[in-house]
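[1] Sharing a model that was predicted from the sequence below.
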Amino acid sequence: MKAAHLYLSLLVFSSASVLVNTFEPITTTVVLGIGAALGRTIYNYFHESCDSKWIAFNATGLKVDLESKLFGQHIGSRIILKALTGFMSNKNPKKPLVLSLHGHTGTGKNFVSKLIADNLYTEGMDSSFVHVFTSELHFPHSSKLETYKSQLQQWIKGNVTNCERSMFIFDEMDKMQPGLIDSIKPYLDYYDKLDGISYRKGIFIFLSNAGGESITETALDFWKAGRAREEIELNDLETLLSLSVFNNKNSGLWHTSLIDKNLVDFFVPFLPLEYRHVVQCAMAAMKAKGLHPDKNVADQVAKDVNYFPKSERVFSVKGCKTIENKLHYYT
């Protein structure tokens, strides 16, 4: 790709030079202008830019991915598809889309973020318009809280200025210093513009293990009552989840004005995964590795996973997080 880019750039330069030598001086400026415009067109073809060639939401693709690659998350799949479809079809949203994804490790929160990016940006997670912040990596020191606030504000402002369709993912929100996320509240609120910049077409995704206990308790209650997990609805969890996160001192959303001012559009619960879902993960991982999905192998992998509670062994302790690595042992 880089070689082709260089070749075409040299071709444009050479062509422009020939044209300049051929035409009278009075037309030189025009010819150079044409050459420059052509050069910009070629550059934009190969270099990611903030336009429909590089940013285009594929609702059908996201639907297919959620149905075929994400397992055991009927609530999350439905909410995320509807939220993204509605937001991206709105040419004049009143505020950015803000999603807060909650659940234990390995249930699919990071994976869903990737699926969203893959179906929105041509470059997926490698897009220069996708920005990932990890609490322990980017904001490790409590003594630097005020510095982090300023840096985070400038980072978001600069990137939205560069592209209004930017996506920001905040991982490990349960480990983020309380108060830090409030520094970006103005960018998530109902403002047309702030200092001449509109943030209304941005997407903000918070990922957190906080609230996982509440989600698990609800899922376990349904299981004990002999009810299918697919009967669990958002209204069974959303209020409980938002209160749990808001009042959890170990949550980056503890007493945050984002919740208090209703700026989080959806609290999305990710349910703990059962044995059958781990089998599905193993089958999908084999397929992704170019292997023929083998149910016997998938069962072996699933049996090697730890489950809780100890007496019932209903839910996978780590969800599907270690499945890919375990496959190396069985295949």
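    Here it is on my side, so go on.
[2] okay, CA-based contacts and neighbour counts for the rest of this
    Noted.
[3] quick one: contacts for the most centrally placed residue in the chain?
    Central residue check for the chain by C-alpha atoms, centre = their mean: the C-alpha nearest the mean position is that of S113, 2.6 Å away. The contact partners of S113, by C-alpha atoms under 8 Å, 6 or more residues apart in numbering, come to 169, 205.
[4] any idea how far L101 is from it?
    Distance of S113 to L101, computed by C-alpha to C-alpha, to the nearest Å: 9 Å.
[5] Next, count neighbours for the residue lying closest to K326 once chain neighbours are set aside.
    Excluding its sequence neighbours, the residue lying closest to K326 (C-alpha to C-alpha, 6 or more residues apart in numbering) is V301, at 6.6 Å. Using other C-alpha atoms under 10 Å, V301 has 23 other residues around it.
[6] ok, so what distance separates V301 from Y329?
    From V301 to Y329 the distance is 9 Å (C-alpha to C-alpha).
[7] what sits in contact with each of S113 and L101?
    With C-alpha under 8 Å, 6+ apart as the test, S113 and L101 both reach I205.
[8] so the residue nearest to K326 is in which element?
    helix 295-303 (DSSP states H and E).
[9] roughly how far is that helix from the heart of the chain?
    Here helix 295-303 is found 29 Å from its chain centre; the criterion is C-alpha atoms, centre = their mean, to the nearest Å.
[10] what do you get for stretch 136-155?
    21 Å.
[11] same thing with stretch 105-118?
    On C-alpha atoms, centre = their mean, the centre of stretch 105-118 falls 6 Å from the chain's centre.
[12] buried sites along that stretch?
    105-110, 112-118 (16 or more other C-alpha atoms under 10 Å).
[13] Same check on stretch 261-277?
    Buried residues in stretch 261-277 (16+ other C-alpha under 10 Å): 263-264, 266-275, 277.
[14] and what of stretch 301-311?
    301-302, 305-307.
[15] could you show me where the strands are in the protein, in order?
    97-102, 130-134, 167-171, 203-208, 266-269, 307-308, 315-316 (DSSP state E).
[16] Show me what the first one is packed up against.
    Using 3 or more C-alpha pairs under 8 Å, 6 or more residues apart in numbering; DSSP states H and E as the contact criterion, the elements in contact with strand 97-102 are strand 203-208, strand 266-269.
[17] Repeat that for the fourth one.
    For strand 203-208, the helices and strands in contact under the criterion 3+ C-alpha pairs under 8 Å, 6+ apart are strand 97-102, helix 109-118, strand 167-171.
[18] can you redo those as JSON lines with distance to I203?
    As requested, the helices and strands packed on strand 203-208 are exported to JSON lines (distance: least, C-alpha to C-alpha, whole Å):
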{"stretch": "strand 97-102", "distance to I203": "5"}
{"stretch": "helix 109-118", "distance to I203": "10"}
{"stretch": "strand 167-171", "distance to I203": "5"}
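[19] Use this one as the comparison:
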Amino acid sequence: MKLAHIILLVTAFSSSSVLVRAFDPITTTVVVGIGATLGRTIYNYLRESCDPKWISFNATGLRADLDSKLFGQHIASRIIFKALNGFLNNENPKKPLVLSLHGWTGTGKNFVSKMIAENIYREGMDSKFVHVFTSTLHFPHLSHNITYKAQLQQWIKGNVSNCERSLFIFDEMDKMQPGLIDSIKPYLDYYDKLDGVSYRKSIFIFLSNAGGESITETALDFWKAGRGREEIELKDVETALSLSVFNNNKSGFFHTSLIDKNLVDFFVPFLPLEYQHVVQCVMAGMRDRDMDPDADVADQVARDLVYFPKSERVFSVKGCKTIDSKLDYYT
């Protein structure tokens, strides 16, 4: 169907070019205008553009992905879906959506970021409107902080000017130089426009291991008290998490104005994963490889991982981080 549309548009575009030579100047202007419009339409069919054809929120898809692929994260799943669904269905948001995802490695932070991109952008993480910054790669030297701040502001302004529905993902926030992230504070605030550019429809996601200790402590307290994991609510961890991150002098969020001025919409806790969740990760990994899920293999992989506390072996140290490579060994 799409190919037929393109052929029809190309034919019409070619015909309009031929007709230009046969009409008077006024008619020629009209036909050229039509040809230019058709040309832009063809361009948008073939190449990604900031257009609903390429950028469209799939709420059903995100809900299904969170339910079937993200394990052991009932709090994160609920917050992320509600936040995105509300924001992306609001035609006039007052500010960009800012999510800060926290938890130990292997708990699903990067995985969720990928889900979000895939359910908003047709090209997913390969979209030219999805921008990923990794602290140790893009901002490695403390001595270059002033340069990094200027570059970061230019990158964000330039990309949002190109498409207001841009997604920015900042990975390894716990390794970012303190003070650097404050350079983008104006873009996350309640402004209609800054220098003619509106940032209100953009999304900013921060990923960090910082705060993992606070989250784990809460999860362990619930376990020791004999309370179910599903009983943990956002209110049980949010305040302690935000304070822990704000006061961590080795984190990119240390005393940041983003937190001080309440510009982070949600601090999203990712709980440490238990044995049962690791088994689910292994089974999902097998399905992704078009293998028949084998419960015995999943059990063996999960049992061979390191857990803490040592005596009780409750939580996986690496979560599901190394599952893919483990499958190469066990299958």
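    Yes, it's here. A quick note: this is a predicted structure, and the numbers were derived from the prediction, not measured.
[20] and the strands of the first structure as CSV, adding distance to T218 of the first structure?
    Listed next are the strands of the first structure as CSV, based on distance: least, C-alpha to C-alpha, whole Å:
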stretch, distance to T218 of the first structure
strand 97-102, 14
strand 130-134, 28
strand 167-171, 24
strand 203-208, 18
strand 266-269, 11
strand 307-308, 14
strand 315-316, 12
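[21] do you know which of these lies nearest S14 of the first structure?
    Checking those against S14 of the first structure by C-alpha to C-alpha gives strand 130-134 as the closest, at 36.3 Å.
[22] The closest one vs the second structure, mean deviation?
    With mean C-alpha distance after the TM-score superposition for the first structure, strand 130-134 of the first structure departs from the second structure by a mean of 0.4 Å once superposed.
[23] what does that strand correspond to over in the second structure?
    The aligned range for strand 130-134 of the first structure in the second structure is 130-134, by TM-score structural alignment.
[24] now the matching stretch: how far from the chain's centre is it?
    With C-alpha atoms, centre = their mean, you get 9 Å for stretch 130-134 of the second structure.
[25] Show me what counts as buried in that stretch.
    Result for stretch 130-134 of the second structure [16+ other C-alpha under 10 Å]: buried residues 130-131, 133-134.
[26] How about stretch 147-154 of the second structure?
    So stretch 147-154 of the second structure, judged by 16+ other C-alpha under 10 Å, has buried residues 148-149, 152-153.
[27] Make a markdown table out of those residues and add distance to F71 of the second structure.
    Below are those laid out as a markdown table (distance: C-alpha to C-alpha, whole Å):
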| residue | distance to F71 of the second structure |
| --- | --- |
| Y148 | 36 |
| K149 | 36 |
| L152 | 34 |
| Q153 | 36 |
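[28] ok, of those residues, which one's closest to R40 of the second structure?
    Out of these, the member with the shortest distance to R40 of the second structure (by C-alpha to C-alpha) is Q153, at 30.0 Å.
[29] just checking, the closest one touches D182?
    No. Contact criterion C-alpha atoms under 8 Å: Q153 of the second structure and D182 do not qualify, at 10.3 Å.
[30] what is in contact with these two at once?
    What both Q153 of the second structure and D182 touch, as defined by C-alpha under 8 Å, 6+ apart, is an empty set.
[31] Please report how far the residue nearest to K326 of the first structure lies from D189 of the first structure.
    46 Å.
[32] For D236 of the first structure, find the nearest of the strands of the first structure.
    strand 266-269 (10.1 Å).
[33] elements contacting the closest one?
    helix 74-89, strand 97-102, helix 238-246.
[34] so how much does it differ from the second structure once superposed?
    Counting by mean C-alpha distance after the TM-score superposition for the first structure, strand 266-269 of the first structure comes out at 0.5 Å.
[35] Read off where that strand ends up in the second structure.
    Against the second structure, strand 266-269 of the first structure falls on residues 266-269 (TM-score structural alignment).
[36] what sits up against that stretch?
    75-76, 79-80, 98-103, 215, 234, 237-238, 241-242.
[37] between those, which is nearest R200 of the second structure?
    For the contacts of stretch 266-269 of the second structure, the nearest to R200 of the second structure is V98 (10.5 Å; C-alpha to C-alpha).
[38] Report the mean deviation for stretch 32-42 of the first structure after fitting onto the second structure.
    Relative to the second structure, stretch 32-42 of the first structure is 2.1 Å off (mean C-alpha distance after the TM-score superposition for the first structure).
[39] List the buried residues in that stretch.
    For stretch 32-42 of the first structure, by 16+ other C-alpha under 10 Å, it's 32, 35, 38-39.
[40] And for G252 of the second structure, the neighbour number?
    24.
[41] In contact with it, which residues are there?
    Here G252 of the second structure is in contact with 173-181 (C-alpha under 8 Å, 6+ apart).
[42] I'd like the distance from it to F204 of the second structure, if you could.
    15 Å.
[43] before we move on, the earlier item: off-centre distance for the match of strand 266-269 of the first structure?
    The answer for stretch 266-269 of the second structure is 13 Å, by C-alpha atoms, centre = their mean.
[44] Stretch 293-307 of the second structure too?
    That offset, for stretch 293-307 of the second structure, works out to 29 Å (C-alpha atoms, centre = their mean).
[45] and the closest residue to M283 of the second structure other than its chain neighbours, what does it touch?
    In space, and not counting its chain neighbours, M283 of the second structure is closest to P293: 5.3 Å by C-alpha to C-alpha, 6+ apart. P293 of the second structure makes contact with 283-284, 286-287, according to C-alpha under 8 Å, 6+ apart.
[46] if we go to 10 Å?
    Listed by C-alpha atoms under 10 Å, 6 or more residues apart in numbering, the contact partners of P293 of the second structure are 280, 282-287.
[47] got it, and I197 of the first structure?
    157-158, 160-161, 164, 187, 191.
[48] In JSON lines, list the buried residues of stretch 301-311 of the first structure along with distance to N247 of the first structure.
    Output for those, formatted as JSON lines (distance: C-alpha to C-alpha, whole Å):
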{"residue": "V301", "distance to N247 of the first structure": "38"}
{"residue": "A302", "distance to N247 of the first structure": "35"}
{"residue": "V305", "distance to N247 of the first structure": "32"}
{"residue": "N306", "distance to N247 of the first structure": "30"}
{"residue": "Y307", "distance to N247 of the first structure": "28"}
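[49] ok, back up a step: pull the most distant pair out of the buried residues of stretch 130-134 of the second structure.
    The widest separation within these (C-alpha to C-alpha) is 13.3 Å, between V130 and T134.
[50] what's the overlap in contacts for those two?
    I169.
[51] thinking again about what came up before, so which of the contacts of stretch 266-269 of the second structure is the most crowded?
    H102 leads these on contacts (other C-alpha under 10 Å) with 30 neighbours.
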